[in-house]
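Student: For reference, the sequence and a predicted model appear below.
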Amino acid sequence: MINAKVTFFAPVYITEDSEKVRAAVSNMANFGRPKNEEIHPELISGANPNPDKNKSTCDDTDPFISDAENVKETAIVCGNLELLSGIHYLIRKEEIIDTANTALTDGIDESGCKTFVALNKQAAFMKHISFPAADETLGSVFLEIETETPDELLRIIDWLTPPTKEGIPVYELKMNEL
């Protein structure tokens, strides 16, 4: 299986309830996961946390949040490929495979090993997935996927968002095939 680093995070603005933002991040990272296996997001002070490697599972995290002075903390959860299983399901449930593919491929950085996308925070709180067209007033839940090679990242994107014909996947990869 591909060794990927998956991170979900969201800014908690001074006007927001920390637990609601934390729930939005948790919903994206834990959708479909049994309660006893849930991973609970950390709340880290500030907009651009770079957690102490000895205290956090989210080593070298440096999220980009544009309105940093109005952010009191960041809700964050990090893990491996398994964190994407809920997103995989939600993309199909919401019937947005092609939209998700565009967002994921447009978010690939110049190295080709990392993609970064925004998810609507309010939709995430309600256990839905939506890719906003523009920056949102209260920010977003961000998803970052990082792999060792560009081919691995493209394989993950292909698993999350396979080619479609009239909205129906032409084929489906299983997670254990990655």
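Tutor: Yes, it's here.

Student: from here on, contacts and neighbour counts on C-alpha atoms
Tutor: Fine.

Student: And the lengthiest helix in the chain, what does it pack against?
Tutor: Longest helix of the chain, by residue count under DSSP state H: helix 18-30. Contacting helix 18-30 under the criterion 3 or more C-alpha pairs under 8 Å, 6 or more residues apart in numbering; DSSP states H and E are the following elements: strand 5-13, strand 71-79, helix 85-93, helix 121-125.

Student: In addition, the following structure is provided for comparison:
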Amino acid sequence: MHLTFHHDPRGECFTLIRRADGAVFTLSSYSRKHRVPHDLAHAVTERELGIPDGIFGCIAAGAVFDSMQQTAGKKRHDAKTRSTRILKAPNSIGISEVLTSVIHEAVENDRPTPYTQARESWGITQAAPCPYDNADLDRATNTLRDLSHRWQSNPDPLVFPWPNKLHAAAR
């Protein structure tokens, strides 16, 4: 899958998603209140922490959210069924939302890596100890911080590679 984040003239962002199956989508983001788009924060957090079944891992596997529009490529005959199956299966979208919000807020407010807050947030949704160490959380926060600076200083689209191996299991 290949992601490209585009500046929208209205002050928003939209993401062009090219999936491995040839389908191309736009994903609208409603991030006007943020310096860096929340969808970019999701992509960074999920990629850097290796979350295979967060929002973008589910999209890579075939999920389609309401805020997505298919713009090119052949639509699968079972696209709706596949998407529903992926989204109803156990996934990490909830934990991705929690961790992304913590990291995004730290970057938005120019704060250091939020180690304690990330671990406390993990504990809200998971009984097991947080699997991410300080280096993992630093990598996610610093990558988002770097991309935030690029996003704000350059009107060109931001290309964001997505690892082939990082996708929800097809059930």
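Tutor: Nice, I can see it. Keep in mind that this is a model prediction, so the values were computed, not measured.

Student: Put one on top of the other, what's the TM-score?
Tutor: Taking TM-score structural alignment, normalised by the length of the second structure as the basis, the two superposed chains have a TM-score of 0.26; 71 aligned residues with a C-alpha RMSD of 4.9 Å.

Student: continuing past the longest helix of the first structure, what's the next helix or strand?
Tutor: strand 42-45 (DSSP states H and E).

Student: contacts for that next one?
Tutor: For strand 42-45 of the first structure, the external contacting residues (C-alpha atoms under 8 Å, 6 or more residues apart in numbering) are Arg22, Pro51, Lys72, Glu73, Thr74, Ala75, Ile76, Val77.

Student: doesn't Val12 make contact with the fifth one?
Tutor: Yes: applying C-alpha atoms under 8 Å, one finds Thr74 of the first structure in contact with Val12, separated by 5.5 Å.

Student: Show me which of these two is the more surrounded one.
Tutor: Val12 (28 against 25; other C-alpha atoms under 10 Å).

Student: any idea which helix or strand comes after the helix of greatest length in the second structure?
Tutor: Counting by DSSP H, the longest helix found in the second structure is helix 134-153. Next helix or strand after helix 134-153 of the second structure toward the C-terminus (DSSP H and E): strand 158-161.

Student: so where do the strands sit in the second structure?
Tutor: 2-7, 13-18, 24-29, 68-72, 158-161 (DSSP state E).

Student: tell me the most buried of those strands?
Tutor: strand 13-18 (a mean of 22; mean count of other C-alpha atoms under 10 Å).

Student: Now do it: which elements does it pack against?
Tutor: Using 3+ C-alpha pairs under 8 Å, 6+ apart, strand 13-18 of the second structure sits against strand 2-7, strand 24-29.

Student: now for these, which one comes closest to Leu158 of the second structure?
Tutor: strand 2-7 (5.0 Å; C-alpha to C-alpha).

Student: Could you tell me how many residues sit around Ile124 of the second structure?
Tutor: 10.

Student: Tabulate the helices and strands packed on strand 13-18 of the second structure (JSON lines), appending distance to Ala72 of the second structure.
Tutor: Converted to JSON lines, those look like this (distance: least, C-alpha to C-alpha, whole Å):
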{"stretch": "strand 2-7", "distance to Ala72 of the second structure": "14"}
{"stretch": "strand 24-29", "distance to Ala72 of the second structure": "5"}
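
Student: Give the buried residues for stretch 140-151 of the first structure.
Tutor: In terms of neighbour count (16 or more other C-alpha atoms under 10 Å), stretch 140-151 of the first structure has its buried residues at Ser140, Val141, Phe142, Leu143, Glu144, Ile145, Glu146, Thr147, Pro150.

Student: Wait, His7 of the second structure touches Ser28, no?
Tutor: No: applying C-alpha under 8 Å, one finds His7 of the second structure not in contact with Ser28, separated by 10.8 Å.

Student: Tell me the residues that contact both of those two, please.
Tutor: In contact with both His7 of the second structure and Ser28: Cys13, Phe14, using C-alpha under 8 Å, 6+ apart.

Student: which parts of stretch 140-151 of the second structure are buried?
Tutor: Ala140, Thr141, Asn142, Thr143, Leu144, Arg145, Leu147, Ser148, Trp151.

Student: Just the closest of the residues you listed to Phe14 of the second structure, please.
Tutor: Trp151 (12.6 Å).

Student: For Thr116 of the second structure, see how far away that closest one is.
Tutor: Per C-alpha to C-alpha, to the nearest Å, Trp151 of the second structure is found 27 Å from Thr116 of the second structure.
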